[in-house]
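Chemist: the following comprises the amino acid sequence and a computationally predicted model.
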Amino acid sequence: MSRTGETTGETSKASASSQTNAADQRRRTNIIYIVYLIAALDITWMFLQFSVTPYLAKKLGFDTLWFGYLQTTVGVIQLLGGPMFGRFADLFGARVALSLACASTVVFFLLLAIADHPAMLFIHKLPTVFMHVLPASQMVVADLSEPEKRADALSKLGLCFGVGMIAGSTLGGHLNTRYGETFTACVGAVGSAFSLLLVLKFIPKTTKVQAPKTNTDSETKGKSVFSVGEITRLMKFPGVARTFVVKVVAGLPSGIFQVMFSIIALEFFKLQPEQNGYLMAYFGIVQMVIQGAVIGRLTARYSENSLLLLSIGVSSLVGLGQAYMQNVFQFCLTVVPMMFSLSVFNVITDSMLTKSVPSSDTGTMLGLCASVQSLLRTVGPTAGGFLYVNYGISSIGLIQFVVNIAVFVHLLQRRLKKTTEQKE
């Protein structure tokens, strides 16, 4: 009887444990879905802003050079703010970090709405130091998703990006045409305030799997958000520095093309605003399909190292195609492999880097990843402008081809060498 009772007790405990795990998994999944909604809304408001700033800048007397300075200012501010924001999220939790990002977005739009002087356009960019909703969303998803499913979960944020790109561009264009820049900026402020409410209502204080209360308070008091040493120490973990260098070097040429695309569309392709809007919608649709239906299946079948090699190889071929394209139709043919390589490359490198550091540092790591995009926005306009003016659009594509082929060969040699050593 006692053995039977013990067996029954163990069975009931196991059943209760499995029910608890299932409930915890459902809770995590629901939070991730809310994060996807917050990310999609944030991208919508950002693309809505893209339909305001250029026209407002033109009204205030900005020429192409000064508008470039404005964009570079944003890149520098976010380059400095990205790693600090990531560390802030690790120390103070997901809800506080996302709340700060959304509140900064509200201030950003309110300053844009009252901008009536060229200096105000620069001032309204200052809150971008904390405007890292997408990296913060990546942090929450990375914390709550299982390691083997992390790449797929992160890729769904790219799907949100596509939805936001289409919705924001369309909504911003209509609102700006009918009601003007001020009203459109106010809509962005209201929308960002709604996102803030979603964060306060549904996002838990912390999403870290391991958060022992005995150490957290004392560790937080002894650590600084502005500690450069605490941020850069992540590079000492095995494989982190190498993957991060690959992310910067292989991503820079394609990043230059992305930064220069508005100029290329205007001067090289001679596109009208309406045609450019259709092209952006095409980008969004392609990205949605790749992020939502392709990357998850690839990560389930192939290793991350194999997918990293694939994305870099495809990117080199895309660069070669862009070097010799002559019209919009030819460019559209390169869009699908271009978006595929960009999406896979960004998702895989982010996933590899977050897996290489402790769970307590995933926010700081993703902040460093976000700073790579800010670096591209900082150096991209200058480097891309120099190449385009002096050597034409083909130079940008050829550099992408050469750099990515070199990185591809290097990684392939390392992989073959490692395989040979394992066999021996």
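Modeler: In hand now; what should we look at?
Chemist: all contacts plus neighbour counts: C-alpha atoms, from now on.
Modeler: Will do.
Chemist: do a quick rundown of the helices in the stretch 301-424 of the chain.
Modeler: 304-324, 328-355, 362-391, 393-423 (DSSP state H, counting those that start in this stretch).
Chemist: try this one next to it:
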Amino acid sequence: MSGRGETTEGTSRASVSSPANATDQPKKMKIINIVYLIAALDITWMFLQFSVTPYLAKKLGFDTLWFGYLQTTVGVIQLIGGPMFGRFGDIFGARAALSLACSATVVFFLLLAIAENPAMLFIHKLPTVFMHVLPASQMVVADLTEPDKRADALSKLGLCFGVGMIVGSTLGGHLNTQYGERFTACFGAVGSAFSLLLVLKFIPKTTKSQAPKTNTDTAGDNQSKSVFNLREITRLMKFPGVTRTFIVKIVAGFPSGIFQVMFSIIALEFFKLEPQENGYLLAYFGIASMVIQGGVIGRMTARYSENSLLLLSIAVSSLVGLAQAYMQNVFQFCLTVVPMMFSLSMFGVITDSMLTKSVPSSDTGTMMGLCASVQSLLRTFGPTAGGFLYVNYGISSIGLTQFVVNIGVFVHLLQRHLRRTDEHKE
């Protein structure tokens, strides 16, 4: 994982950008704090939506199978849109990217508000191809922070996720109960419009450095400045360490991701939770995430190397999988939540930080889009894999799969780390 040369990291450090080419540190921090607010609001609106879609789908006659198809549709759409959106952000700048994402969210909620048949419920998912506020926020944070502080800054976006999860779930449940699905969807549209206003008011046109270009550079740049240029997107995989880190991100993250996408079914069928009890459990998730990402990850990234923290997160994830394979009730599951949230948060932050350091600042948006596509890949194939394991082998099979896969990845990375250490000693 540490195969990146010092040259690449030095280039990344040298190219850490500032709006308008000359922005002092306080102004950078103001922009980053506004981005944190925008990200927290976006997560709030998304969890508010989670209190609408399942109930509306049930009213429209969706069974579990068709609701799964609906979720898979979102995964496929965002899998296609993630890398393209990231490249859009690199080419047109932070303000354009965040404006597009927030505008798409407004349309998403308006279509949800008028959905009166199953076809409309599928149609309202189409704007999700552009709904990538979190990757765009990660791009801005990566552009405006020094490499040695990037993991800490990215972890604060996880804190925003926890805040949005708690507020959105609580607010959505209350609005849906009191006023119905349509009003809740309209509220989400208004909230997303407010997020759009924040973007237009406070986010600069670009957060990347604008290096002067020769005529030759410009000519070549015009040929490659296409959002749909797959060669430019896949080019990032050729940078040292990128492909290896990406494979680890997918392989080690997929088993734990299966549990996440299957959690609603597990809570309903295995734990027999009522909606209110499920809400309390989600709030517990949010609180654990806030504490870990706001108070733990930053301190650990300042003290320990990214390679060591990556190994730690994978080791903890394997133990969490083993514990979940043998849990029998919701209390036992609650005991695994804190280490589970720690491993998930640390793994995501460290891999994202390593990947953005491996590429030039001009490509951080595309890289964040590729990172987001990993989650979309999970939402696309996770329900099928998780459903197969759960139906045929029970909940323990999901935990055991996570344990075996993560132990394998951990042993491989540890051997590689020890081998590189021996080479440096020689």
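Modeler: Structure's in. What do you need? In this text, all values refer to a predicted model and were calculated from it rather than measured experimentally.
Chemist: before we move on, the earlier item: please name whichever of the helices of the stretch 301-424 of the first structure is nearest to Met280 of the first structure.
Modeler: helix 328-355 (10.7 Å; C-alpha to C-alpha).
Chemist: how close does the closest one sit to the second structure?
Modeler: Here the mean offset of helix 328-355 of the first structure against the second structure after fitting is 0.2 Å, by mean C-alpha distance after the TM-score superposition for the first structure.
Chemist: that helix maps to which residues in the second structure?
Modeler: Under the alignment (TM-score structural alignment), helix 328-355 of the first structure falls on residues 330-357 in the second structure.
Chemist: and what of stretch 56-73 of the first structure?
Modeler: Stretch 56-73 of the first structure maps onto residues 56-73 of the second structure, going by TM-score structural alignment.
Chemist: which strands or helices does the top helix by length along the first structure pack on?
Modeler: Counting residues, the longest helix in the first structure under DSSP state H turns out to be helix 2-50. Packed against helix 2-50 of the first structure by the contact rule (3 or more C-alpha pairs under 8 Å, 6 or more residues apart in numbering; DSSP states H and E) you find helix 133-144, helix 150-179, helix 181-202.
Chemist: mind redoing it with 10 Å?
Modeler: helix 94-113, helix 133-144, helix 150-179, helix 181-202 (3 or more C-alpha pairs under 10 Å, 6 or more residues apart in numbering; DSSP states H and E).
Chemist: what's the most buried one of these?
Modeler: helix 133-144 (a mean of 26; mean count of other C-alpha atoms under 10 Å).
Chemist: average offset between that helix and the second structure?
Modeler: With mean C-alpha distance after the TM-score superposition for the first structure, helix 133-144 of the first structure averages 0.4 Å from its match.
Chemist: for that helix, packing partners?
Modeler: Short answer (3+ C-alpha pairs under 10 Å, 6+ apart): helix 133-144 of the first structure packs on helix 2-50, helix 64-92, helix 94-113, helix 150-179, helix 328-355, helix 362-391.
Chemist: ok so, going back, out of the helices and strands packed on helix 2-50 of the first structure, which comes closest to Glu6 of the first structure?
Modeler: helix 133-144 (34.6 Å).
Chemist: and Phe381 of the second structure? What does it align with in the first structure?
Modeler: Matched by TM-score structural alignment, Phe381 of the second structure corresponds to Val379 in the first structure.
Chemist: list the contacts for that match?
Modeler: Thr72, Gly75, Val76, Leu252, Gly255, Ile256, Val259, Gly385 (C-alpha atoms under 10 Å, 6 or more residues apart in numbering).
Chemist: ok, the fourth one - how many residues close by?
Modeler: Here the number of neighbours of Leu252 of the first structure (other C-alpha atoms under 10 Å) works out to 23.
Chemist: which residue in the second structure lines up with it?
Modeler: That one, Leu252 of the first structure, aligns with Phe254 by TM-score structural alignment.
Chemist: element containing its match, please.
Modeler: helix 242-265 (DSSP states H and E).
Chemist: tell me the centre residue of the second structure?
Modeler: Ala372 (5.5 Å; C-alpha atoms, centre = their mean).
Chemist: that residue matches what in the first structure?
Modeler: Taking TM-score structural alignment for the superposition, Ala372 of the second structure sits opposite Ala370 in the first structure.
Chemist: for the nearest residue to that match once chain neighbours are set aside, give its distance to Gly367 of the first structure.
Modeler: Ranked by C-alpha to C-alpha, 6 or more residues apart in numbering and with sequence neighbours excluded, the top spatial neighbour of Ala370 of the first structure is Gly82, at 6.0 Å. When distance is defined by C-alpha to C-alpha, to the nearest Å, Gly82 of the first structure is 5 Å away from Gly367 of the first structure.
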